[in-house]
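Peer 1: model this:
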Amino acid sequence: MAQAARHSSFLHKLSRHDVALDLGTANTLIYTADEGIVLDQPSVVCFERGGALGKAGETTVAAVGRDAKALVGRAPQNLETVKPLLHGVIADFSAAEHMMRRFVAMAQPRRLFGRRPAFTVCVPGAATRVERRAIREAAFSAGAASVNLIGESLAAALGAGLPVGSSTGSMVVDIGGGTTEVGVIALGAVACSGSIRVGGDQFDRAIIDYVRGLYGVIIGDQTAEHLKKTIGSALRGEPIERLRATGRSLDDGLPRTVEVTSEDIADALAMPLRQVIGVVRQVFETAPPELVTDIADTGIVLTGGGALLGRLDQCLQAELGVRVRIADEPLSCAVRGAGAAAAGAVEAGQPDFHGHD
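Peer 2: Below is the predicted model of the structure:
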């Protein structure tokens, strides 16, 4: 009972934050208690050449978010597009700082709260202390009055409406742009977890490689993402969908259009999906038997943008023998979960909340 009370107190303290931020490899989302999700933009920033990146006063930000993503693969020579995050953590600190600063200004939390906001930021469970420190420093540079971190799995479980404070175990599989996080949640904390650096970006790369090998055509990242979102499937089978895609021919370098099918996408994604299934199996192997029994009864919940891949729930259910369902609005589960904790300030000196530390 004392342990349950401590976890309940922990969740109550989390609930007093101002702004929740999911700084993802593919998308960044910002949530406020008053208005819900106030920003949902691709995690891309575009710089104008002419100054050394990372040096104060010499970097000019030309675009961020959707405007910057539209320039990926199309930017003229005087512009450089950068994705500051890799596998859910900051790979380019200067770019991340500039991007976050612009996003916070776009969300206008100061207008909403009349002061500098406190941030709760989602982080991958496998993030190192150095990586977590980089996220905190970037958030402070973006204008946060204080910064607290919450593990991605715990935030996703909260956002999916799972009974995280209960002694009954729940499993969440959060498939983001660069990582897949698997967490078993009980008594307000992550009882056991696993992580693999495979997500939506790796799905796109697998599609690019497959189309190149099968059709002899090189397609771009955005074309691969469009194929995945439009006709993507985790399983072969009827009905078969088709979509035309144009790229550069390996034979002569000229434009060439090919017809890609949903079965092509399923074949392309077979390997990365095996890796995702593998990490889920590993978590089952390390979880206490009582919690495994709970999950057998309650099932697995999918969150993150990767959960939107066609027939993914059926694929995992067939492989794992456990009922699988997709959370409502899976892309925003993590930020809404952190946002469920975003009603007030965390006490001074409060440690980072990762759910497993």
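
Peer 1: Every contact and neighbour count from this point should use C-alpha atoms.
Peer 2: Will do.

Peer 1: Spatially central residue for this structure, please.
Peer 2: Gly176 (3.2 Å; CA atoms, centre = their mean).

Peer 1: Tell me if I'm right that that one and Leu309 touch.
Peer 2: No. If you go by CA atoms under 8 Å, Gly176 and Leu309 don't touch, sitting 11.6 Å apart.

Peer 1: tell me, what's touching the two both at once?
Peer 2: The contact sets of Gly176 and Leu309 do not overlap (CA atoms under 8 Å, 6 or more residues apart in numbering).

Peer 1: For the chain, just list every one of the helices.
Peer 2: 2-14, 65-69, 93-107, 109-113, 129-141, 152-159, 200-215, 221-231, 262-268, 270-286, 289-298, 312-320, 333-340 (DSSP state H).

Peer 1: how many degrees apart are the fifth one and helix 93-107 in direction?
Peer 2: Going back to what we said before, that points to helix 129-141. Orientation of helix 129-141 against helix 93-107 (axes from the mean of the first three to the mean of the last three CA atoms, to 10 degrees) gives an angle of 40 degrees.

Peer 1: Then the longest one?
Peer 2: With the same axes, to 10 degrees applied, the angle from helix 270-286 to helix 93-107 works out at 90 degrees.

Peer 1: one more to put side by side:
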Amino acid sequence: MLSTSIGIDLGTASVLVYIRGKGIVMREPSVVAINSNEDNQVVAVGEEARRMIGRTPSNIRAIRPLRDGVISDYQYTEKMLKYFIQRAIGRRFLKPVIAVCVPSGVTDVEKKAVMDATYQAGAREVHIIEEPIAAAIGAGIDISKPVGSMVVDIGGGTCDIAVISLGGIVVSDSIKVAGDRFDEAIVRFMRKRYNLLIGERTAEDVKIAIGSAYSFDEKRTMDVRGRNLVSGLPVNQPVTSDDIRDAMQEPISAVVEAIHGVLERTPPELAADIYERGIIMTGGGSLLTGLDRLIQDNMGLDVFVAEDAISCVAIGTGRFVEHLNGDGHFQINH
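Peer 2: Below you'll find the model as predicted:
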């Protein structure tokens, strides 16, 4: 039997698993479905559980055990992790060495909860890595150099902004405004503007299809299905990309302000590096149409979306595991 090393991007919206030598082997939503009639027994995990959201009988609940980038339900986070680890490596291996990433702003208590859940899920050794560091490594930045790099990682629960130099975070901020808040803003907007009740899954579909952060000449329209709050009947409501941009104005502004705040606190030499190198964006939220252009206009800096933005944190966590030396320290071979 062999031991293996795993990197896990334990995200609010999805969990990605990276296995040493294989790359990303799993990408599943962070959702667990439980049956309250049978002592809250887990009936489905991941994509299968996500399909149940908003469509289950009263005894089955689809829950997300992580909220705003941290564990909100310890028991089900542990069960979800165990399920994903076993599915990824099978039972042929000894207990694996696991690196898990967390948002840069988490407390020691929250870090310990992630470590404990990972040990309970079957890890032999656990390393915690901060999300911006993992995102930078995954985006191909050499973090070991004495050069300032700025990373903005927008996930489902948190937006992590950090200036990195010499392998460490110099200035950072983590705000609980990201993809989920964009979805919630769309749900509120549809209720207020059109008296239409929609679920978060529908809101996410609308955001991906016609959502944008920047005003473009081309206006797109989409039919949104939901329940009319006045008649109580299902209806189809056409909405435009301008509507959805207005809906997301508040959370988008919060992200832009947080980036501005980190730049204001950046030491001058590193600020000069960032002016030269620009800002790298990672995470699923960075794929929102026009968000890079909006930040570019507001900051007066070049903004680049990383090549595989959604997978950057998982790839970085995996590379972290691959470069751990015998005493558990991270090293990059030049």
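
Peer 1: just to revisit the earlier point, what does the residue nearest to the centre of the first structure align to in the second structure?
Peer 2: Matched by TM-score structural alignment, Gly176 of the first structure corresponds to Gly155 in the second structure.

Peer 1: Might you report the residue contacts of the residue lying closest to its match once chain neighbours are set aside?
Peer 2: Computed as CA to CA, 6 or more residues apart in numbering, the closest residue to Gly155 of the second structure that is not its neighbour in sequence is Gly283, at 5.0 Å. Gly283 of the second structure makes contacts with Asp153, Ile154, Gly155, Ala309, Ile310, Ser311, Cys312, Val313, as judged by CA under 8 Å, 6+ apart.

Peer 1: Kindly recompute the last result at 10 Å.
Peer 2: By CA atoms under 10 Å, 6 or more residues apart in numbering, Gly283 of the second structure lies in contact with 135, 152-156, 158-160, 178-179, 305-306, 308-313.

Peer 1: Map it onto the first structure.
Peer 2: Match for Gly283 of the second structure (TM-score structural alignment): Gly304.

Peer 1: Val303 of the second structure too?
Peer 2: Per TM-score structural alignment, Val303 of the second structure is aligned with Val324.

Peer 1: mind listing what the corresponding residue of the second structure for Ala145 of the first structure touches?
Peer 2: Superposed on the second structure with TM-score structural alignment, Ala145 of the first structure falls opposite Arg124. For Arg124 of the second structure, the contacting residues are Ser3, Thr4, Ser5, Leu94, Lys95, Pro96, Val97, Ile98, Thr118, by CA under 10 Å, 6+ apart.

Peer 1: now the nearest residue in space to Arg124 of the second structure that is not next to it in sequence: how far from Phe84 of the second structure?
Peer 2: Distance criterion CA to CA, 6+ apart; nearest residue to Arg124 of the second structure, sequence neighbours excluded, is Lys95 at 5.0 Å. Going from Lys95 of the second structure to Phe84 of the second structure by CA to CA, to the nearest Å gives 14 Å.

Peer 1: Find the residues that touch each one of those two.
Peer 2: In contact with both Lys95 of the second structure and Phe84: Ala121, using CA under 10 Å, 6+ apart.

Peer 1: What are the boundaries of the strands in the stretch 1-150 of the second structure?
Peer 2: For the stretch 1-150 of the second structure, the strands defined by DSSP state E, counting those that start in this stretch cover 5-10, 14-19, 23-29, 32-35, 41-45, 60-63, 66-67, 70-71, 97-102, 125-130, 149-154.

Peer 1: Give me the neighbour count for Leu324 of the second structure.
Peer 2: For Leu324 of the second structure, the neighbour count with other CA atoms under 10 Å is 16.

Peer 1: my read: it touches Phe330, true?
Peer 2: Yes. If you go by CA atoms under 10 Å, Leu324 of the second structure and Phe330 touch, sitting 4.6 Å apart.

Peer 1: still on that earlier bit, do I have it right that the residue nearest to Arg124 of the second structure meets Thr4?
Peer 2: Yes. With contact defined as CA under 10 Å, Lys95 of the second structure reaches Thr4; the gap is 7.6 Å.
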